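Peer 1: model this:
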Amino acid sequence: MIKPLEKNTARPQLEALLDYARDGDVIIVHSMDRLARNLDDLRRLVTHLTSQQIKIEFLKEGLTFTGEDSPMSTLLLSVMGAFAEFERSLIKERQMEGIALAKKTGCLQRT
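Peer 2: Here you go, the predicted model:
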């Protein structure tokens, strides 16, 4: 069992998947940012899964990792994972700015 690195990251469905996955399984994920919240977690999860002979396929990125990966695939995992983390940070930042603006203009009221 792998625990997420971030202490505020409760991911019961991910934990269930990790408990359920077995040698020879293939895990298909829509995109890297759906599996992990940051690059460290993504790399750790992919390494853990492939070390147990579990393939992982990312549909959006068109990448599959098997544990017998080349230096190029390792680089792609890091680069694409970093972009996913960056994109997630930008979305969160814009969301916070939008909430602050809505509060300032009175559009967001708590009842």
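Peer 1: please make it C-alpha for all contacts and neighbour counts, starting now.
Peer 2: Will do.
Peer 1: need the three-state assignment for A82.
Peer 2: helix (DSSP: H, G, I helix; E, B strand; the rest coil).
Peer 1: now show me the structure for the sequence below, then we'll compare the two:
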Amino acid sequence: MLIGYARVSKADGNQVLDLQIDALIKEGVNKENIYTDKISGSKDQRPGLENCLKALRENDTLVVYKLDRLGRNLKHLIQTVEDLTKRKVGFKVLSGQGVNIDTTSPAGKMIFSIFGALAEFERELIRERTMAGLQAARARGRMGGRKFGLSKAQVRLAEASMKNRDTSVTELCKELNITRACLYRYISPNGELRENANKVLGE
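Peer 2: As a prediction, this is how the structure comes out:
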């Protein structure tokens, strides 16, 4: 099944959103399977995107008009598509710089792998700088490291809640007293445990 996502900022106006929706429908996406947001791409809270990601199932394909409609930045974009790939969900871009990206085809996978390599390179640079900073801090007698933000019980609650398609992410975050960014560091949109969650659980 094809699932579409379209986004405009509040300043863009409805016509730009209509353009995206028309392109998605022309590609074969049913109108009832198109999720939308009218919000800046830099915002963490995008209800339409969250509902879209939760609706996707194995062998579905997420279709967007342009790459910048989906990701807040390169890191967020790569992480989102990597999560889709793990779930065996395809990703296709219709226009702009990413027009040749279609992870359901060999050529599209190769192109996106280049993005992945760039993101990995960026992560390694950040990791090296972080480690160098920690070593310098230890040399001065200071210990560093980020503490976990969720308990074991909260991780299990979040896991079960995110596996339920009817769960409101906003309400869940309020219940756990955390931000959406914090939640997604532990649990993926479809309820899978991430590295931080496994560390808390000791797995």
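Peer 1: what does the TM-score come to for these two?
Peer 2: Here the TM-score for the pair of chains, by TM-score structural alignment, normalised by the length of structure 1, is 0.56; 72 aligned residues with a CA RMSD of 2.6 Å.
Peer 1: in structure 2, which residue range corresponds to stretch 18-36 of structure 1?
Peer 2: Stretch 18-36 of structure 1 lines up with residues 53-71 of structure 2 when matched by TM-score structural alignment.
Peer 1: okay, buried residues for that stretch please.
Peer 2: 53-54, 56-57, 60-71 (16 or more other CA atoms under 10 Å).
Peer 1: same question, stretch 103-122 of structure 2
Peer 2: Neighbour-count burial for stretch 103-122 of structure 2 [16+ other CA under 10 Å]: 103-104, 108-109, 112-113, 116, 119.
Peer 1: name the nearest residue to the residue nearest to the spatial centre of structure 1, ignoring sequence neighbours.
Peer 2: The centre of structure 1 sits closest to A36, judged by CA atoms, centre = their mean, with a distance of 2.0 Å. Spatial nearest neighbour of A36 of structure 1, excluding adjacent residues (CA to CA, 6 or more residues apart in numbering): L42 at 5.0 Å.
Peer 1: next up, the contacts around the closest residue to G81 of structure 1 other than its chain neighbours.
Peer 2: Excluding the flanking residues, the one nearest G81 of structure 1 by CA to CA, 6+ apart is L39, at 5.3 Å. Listed by CA atoms under 8 Å, 6 or more residues apart in numbering, the contact set of L39 of structure 1 reads 78, 81-82, 85.
Peer 1: buried residues of the helix or strand encompassing the residue nearest to A36 of structure 1, list them for me.
Peer 2: L42 of structure 1 is part of helix 39-51 when elements are defined by DSSP states H and E. For helix 39-51 of structure 1, a neighbour-count test (16+ other CA under 10 Å) marks 39-42, 45-50 as buried.
Peer 1: mind reading off the mean deviation between that helix and structure 2?
Peer 2: Its aligned residues in structure 2 lie a mean 0.4 Å from helix 39-51 of structure 1 after superposition (mean CA distance after the TM-score superposition for structure 1).
Peer 1: ranges for the helices of structure 2?
Peer 2: Assigned by DSSP state H, structure 2 shows helices spanning 14-27, 47-55, 74-86, 106-139, 152-163, 169-176, 180-186, 195-201.
Peer 1: show me what D44 of structure 2 aligns to in structure 1.
Peer 2: Match for D44 of structure 2 (TM-score structural alignment): T9.
Peer 1: I meant to write E195 of structure 2 there.
Peer 2: Taking TM-score structural alignment, E195 of structure 2 has no aligned residue in structure 1.
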